[in-house]
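# Okay, predicted coordinates and the sequence, questions at the end:
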Amino acid sequence: MTAGLRVALIEDDEDLRVSTTQLLSLAGFTVDAYPAATPALAAIQADFPGVVVTDVRLPHLSGTEVFEQLRARDPSLPVILITGHGDVEMAVSALKAGAWDFLTKPFDPDVLLAAVTRAATARMLELDNRRLRAAAQATGAPEDDASNGLIGYSPAIERLRSMIPVLADADIDLLIEGETGTGKALLARRIHAAGKRRRHRLLGVACGAYPDALLDSDLFARVGSGSVVAASRGTVLLDDLDQASRALQARLTALVEARALVTPGVRDAVPIDLRVIATAAEPGARAEDAIAPALLYRIAAVRLRMPPLRERREDVVPLFAHFVAEAAQRIEGPVPAMTAAAQHHLATHDWPGNVRELAHFAERFVLGLDATADTTESQPASLPERLDAFERAAIIAAMGAAGGEVGVAIEHLGIPRKTFYYRVKRLGIALGPLKRSG
């Protein structure tokens, strides 16, 4: 998610430039102010994540010429012209050519804010649609490395991605903890695929559904494709280990300790070269003895945590784009355009089912079903409500990513401290719990 859309303000009158910058900043926008067209044009490229507000009368290059150059770079970039009464005819011509809006001096601050807000909302939808189209084109391309499947830009995901090559060949057992649907098994598979063991089998074991009656004849048999023997020199993935029966855990403890297949009643053990990666619910969400201590201590040489989606909200849109592209390719259909309702749902929903729930949402979206049917709102939210929800989610996500540190969150959001506290107060955000959660 984008934490604060930008406004490029081009105004040669210093007093008006300063006052307009303050107005837009207090409304939550990040403002890049320029006294002339040349430095602004050097900075504003295609896919600029925001809106351009420019005076028509500028030194050396007029606002309409600025608009024409920007339209050539990105036809959908919203440009709002500020005109004097003598420039209205020129502004109307620019409006017919594709300019977003124009205001005459002296303009009402609320009118400017309304115009910028409308333009910003349209820009958000356009950029999200570009991401969807780009993801659709990229889906199916071979991955450059095994970490590419871990999608997101949040600090937590970037840290996990950076750890994959380190852990891939470390040849130590791992425990990956997290809520259901966060992608724990995906991370395990990426670690396996990035290391030397990738040439050998990854044997997945659904611990919570494995019947004790099949332990000797299947999982711990001396031969067979479903046996741990088949994963020798590879990896065994123990999915949902905290749901494994006591009998299964006892056998796994013996396996991990001896690195050999020990069969009751059989004297000779079968040595096995394998790595164990286990997944489980977070400690606070499982019983204290859900994993037998003897087993836990042996497999938890390194413990990783997959954060829930609500703690990395900046990853929601890129993940959604990825799943939409996958779904469109699967059904051999087009990638739908992003809608305001879908965008609102992405920005405000808590995603208790995490990445798995988001993937299902993307599938419904591609199929043209009521993708937001699981929301509790009976009426579509108004534009101010959608913007407030977006800003609230961005601030909360930034606080989570910053570990509860206000200064770090402000730096991450890219807004002045005064603006941050103004938005927190207006949106009714309680900072206390967010600080404690860090």
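Thanks, I have it.
# Only C-alpha atoms from now on, for both contacts and neighbour counts.
Fine.
# my read: residue 419 touches residue 26, true?
Yes - counting by C-alpha atoms under 8 Å, residue 419 sits close enough to residue 26 to count as a contact (5.2 Å).
# residue boundaries of the strands in the stretch 1-150 of the chain?
For the stretch 1-150 of the chain, the strands defined by DSSP state E, counting those that start in this stretch occupy 6-10, 30-34, 50-55, 79-83, 101-104.
# and the first one, how far out from the chain's middle?
The chain centre lies 26 Å from the centre of strand 6-10; the measure is C-alpha atoms, centre = their mean, to the nearest Å.
# try the shortest one
Taking C-alpha atoms, centre = their mean, the mean C-alpha location of strand 101-104 is offset from the chain mean by 36 Å.
# packing partners for it?
strand 79-83, helix 88-96 (3 or more C-alpha pairs under 8 Å, 6 or more residues apart in numbering; DSSP states H and E).
# buried stuff in the first one?
Buried residues in strand 79-83, defined by neighbour count with 16 or more other C-alpha atoms under 10 Å: 79-83.
# out of those, what pair is the most spread apart?
Maximum pairwise distance in those, criterion C-alpha to C-alpha, is 12.7 Å, between 79 and 83.
# Using TSV, lay out the buried residues of strand 79-83 together with distance to residue 171.
Putting the buried residues of strand 79-83 into TSV (distance: C-alpha to C-alpha, whole Å) gives the following:
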residue	distance to residue 171
79	56
80	58
81	61
82	63
83	67
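# Comparison target, given below:
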Amino acid sequence: MTSTPPRVALIEDDEDLRVSTTQLLALAGFAVDAYPAAAPALAAITPDFAGVVVTDVRLPLLSGTELFHLLRTRDPTLPVILITGHGDVAMAVDSLKAGAWDFLTKPFDPDVLVAAVTRAATARALELENRKLRAAALAEADDGLIGQSPAIERLRAMIPTLADADIDLLIEGETGTGKALLARRIHAAGKRRRHRLLGVACAAYPDALLDGDLFARVGSGSVVAASRGTLLLDDLDQASRALQARLTALVEARALVTPGARDTIPIDLRVIATAAEEGARGEDAIAPALLYRIAAVRLRIPPLRERREDIVPLFAHFVGESAARLGQPLPAMSGAAQHHLATHDWPGNVRELAHFAERFVLGLDAAVAAPDDRPQSLPARLDAFERAAIIAAMGAANGEVGAAIEQLGIPRKTFYYRVKRLGIALGPLKRAG
């Protein structure tokens, strides 16, 4: 299987020189697109042009240096090699300072031109490959499923298919594996994304609010408000029997049935539920009548200990995310952190790994202690993390409390409560800003 030859866009108004240079570059293994003027070349060279531009400086209407500056506004990394006469050297040097790849003076040595184009083409190939990797990383992060393990790749590949399939789903896995995140990604990738995703924290939902909130005939918290969207039942295995009974009636009828009301309200809902794995949640934790109705498709997110190849990519993602959010520089990897990543079982899974990355960014030594070190208690470590996060947010916000609260993403009352509990003196932090 042969690889695609690197491309060269050659702009030269002298026909004889254009033909001979095209032949020279073609013999050197390049695919050449030759143009007699800058305008048609400008129209053909896209920001993702997989090659090098070689242009004469003196061209009719639009000069080679003007072409270079126009191309630079599209893609500052596109290599442009200028061919100049002796009188244009100063102009070429200015372009070189502005980012041109190289310039050659006429008459140029053919071997020098081929060598310059070869170096530029290699650099261009590396740049485009890095773009692909960055785009893939961003897409992976957008999917919320970072990693290269076979299990994660299978789940990632299933998202487009499941997104537009109007069937209910049950996502199973240990705590912290990202079950709700996967559910939200499936919703966001499908046709129902134009409508609401209503999340219900089943474990904490009080029975007293069933009729007045979740199953009310009106209201932003009612299932009626999510019609044509998705109902996310988080931790369904921890829902009360009363809640499960009402959900069973809803799922079966696809309508809101209100006690005492004569009519029902039809609701177009897709249901996605999350739960602990079957063996861990206990028999009949989900009422069979409800389970059979929502588990048309069952997905399992494996714990981190079963996909250890995903730990380092996830950690790198969380470190970058935390450093940006907390206004901290990216720290160098320590031996203790490497040991922890390699040997810890991660019972809290992705959530625990994200918290570890935050502590690592904040330089809390206890969080990356070597095995022989005596660790702090969990409450002490949590307090240390919260204290460092608040102080870092105040610093990043230049002492502005409102901006720090917004960066931390917590309510104002919660912020002041934690400041008081942790004994943080806000005065010096405000003055420092």
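Here it is on my side, so go on. Computed from a predicted model, the values in this text were never measured in an experiment.
# care to give me the TM-score?
The TM-score (TM-score structural alignment, normalised by the length of the second structure) is 0.54; 245 aligned residues with a C-alpha RMSD of 2.5 Å.
# just to revisit the earlier point, pick the one among the buried residues of strand 79-83 of the first structure closest to residue 233 of the first structure.
residue 79 (60.2 Å).
# pretty sure the closest one contacts residue 103?
No - between residue 79 of the first structure and residue 103 there is no contact, the gap being 11.4 Å when judged by C-alpha under 8 Å.
# Run through the helices of the stretch 251-400 of the first structure in chain order.
293-299, 316-331, 340-348, 354-366, 383-401 (DSSP state H, counting those that start in this stretch).
# Figure out which of those helices is closest to residue 230 of the first structure.
helix 293-299 (19.9 Å).
# before we move on, back to that, with respect to residue 301 of the first structure, which of the helices and strands packed on strand 101-104 of the first structure lies nearest?
Of all these, strand 79-83 sits nearest to residue 301 of the first structure, with 55.7 Å by C-alpha to C-alpha.
# tell me the angle of that closest one relative to strand 6-10?
30 degrees (axes from the mean of the first three to the mean of the last three C-alpha atoms, to 10 degrees).
# What residues in the second structure pair up with strand 79-83 of the first structure?
Aligned by TM-score structural alignment, strand 79-83 of the first structure falls on no residue of the second structure.
# do stretch 252-264 of the first structure as well
The aligned range for stretch 252-264 of the first structure is 247-259, by TM-score structural alignment.
# Likewise for stretch 324-339 of the first structure?
Aligning stretch 324-339 of the first structure against the second structure (TM-score structural alignment) gives residues 319-334.
# Same question for stretch 225-232 of the first structure.
Using TM-score structural alignment, stretch 225-232 of the first structure pairs with 220-227 in the second structure.
# So which bits of that stretch are buried?
221-227.
# was I right about residue 35 of the second structure contacting residue 41?
Yes - assessed by C-alpha under 8 Å, residue 35 of the second structure is found in contact with residue 41 at 6.1 Å.
# shared neighbours of these two, which are they?
Residues touching both residue 35 of the second structure and residue 41 (C-alpha atoms under 8 Å, 6 or more residues apart in numbering): 9, 11.
# Please report how far whatever residue of the first structure lines up with residue 273 of the second structure lies from residue 189 of the first structure.
Under the alignment (TM-score structural alignment), residue 273 of the second structure maps onto residue 278 of the first structure. Going from residue 278 of the first structure to residue 189 of the first structure by C-alpha to C-alpha, to the nearest Å gives 11 Å.
# try residue 289 of the first structure
In terms of C-alpha to C-alpha, residue 289 of the first structure sits 26 Å off from residue 189 of the first structure.
# In terms of packing, which of the two has more residues around it?
Using other C-alpha atoms under 10 Å, the more surrounded residue of residue 289 of the first structure and residue 189 is residue 189, with 20 against 10.
# ok, now which ones touch the more buried one?
Counting by C-alpha under 8 Å, 6+ apart, residue 189 of the first structure touches residue 202.
# The second structure: which residue goes with residue 162 of the first structure?
Matched to the second structure by TM-score structural alignment, residue 162 of the first structure sits across from residue 157.
# Can you name the helix or strand that that match falls in?
Residue 157 of the second structure is part of helix 150-163, with elements assigned from DSSP states H and E.
# The next helix or strand after that helix aligns to what range in the first structure?
Per DSSP H and E, the first helix or strand lying C-terminal to helix 150-163 of the second structure is strand 169-173. Using TM-score structural alignment, strand 169-173 of the second structure corresponds to residues 174-178 of the first structure.
# swap in stretch 111-126 of the second structure?
Using TM-score structural alignment, stretch 111-126 of the second structure finds no match anywhere in the first structure.
# Pull out the buried positions in that stretch.
113-114, 116-118, 120-121, 123-124.
# Which of these fall in helices?
Of those, the ones assigned to helices by DSSP state H are 113-114, 116-118, 120-121, 123-124.
# Which parts of the stretch 151-300 of the first structure are strands?
174-178, 202-206, 235-239, 260-261, 270-271, 275-280.
# quick one: which of those is nearest residue 33 of the first structure?
Per C-alpha to C-alpha, nearest to residue 33 of the first structure of the strands of the stretch 151-300 of the first structure: strand 174-178, 43.5 Å.
# Spatially central residue for the first structure, please.
With distances taken as C-alpha atoms, centre = their mean, residue 315 lies nearest the centre of the first structure, 0.4 Å away.
# List the contacts of that one.
For residue 315 of the first structure, the contact set (C-alpha under 8 Å, 6+ apart) comprises 1, 151-154, 309.
# Check the alignment and tell me where it lands in the second structure.
Using TM-score structural alignment to pair residues, one finds that residue 315 of the first structure aligns to residue 310 in the second structure.
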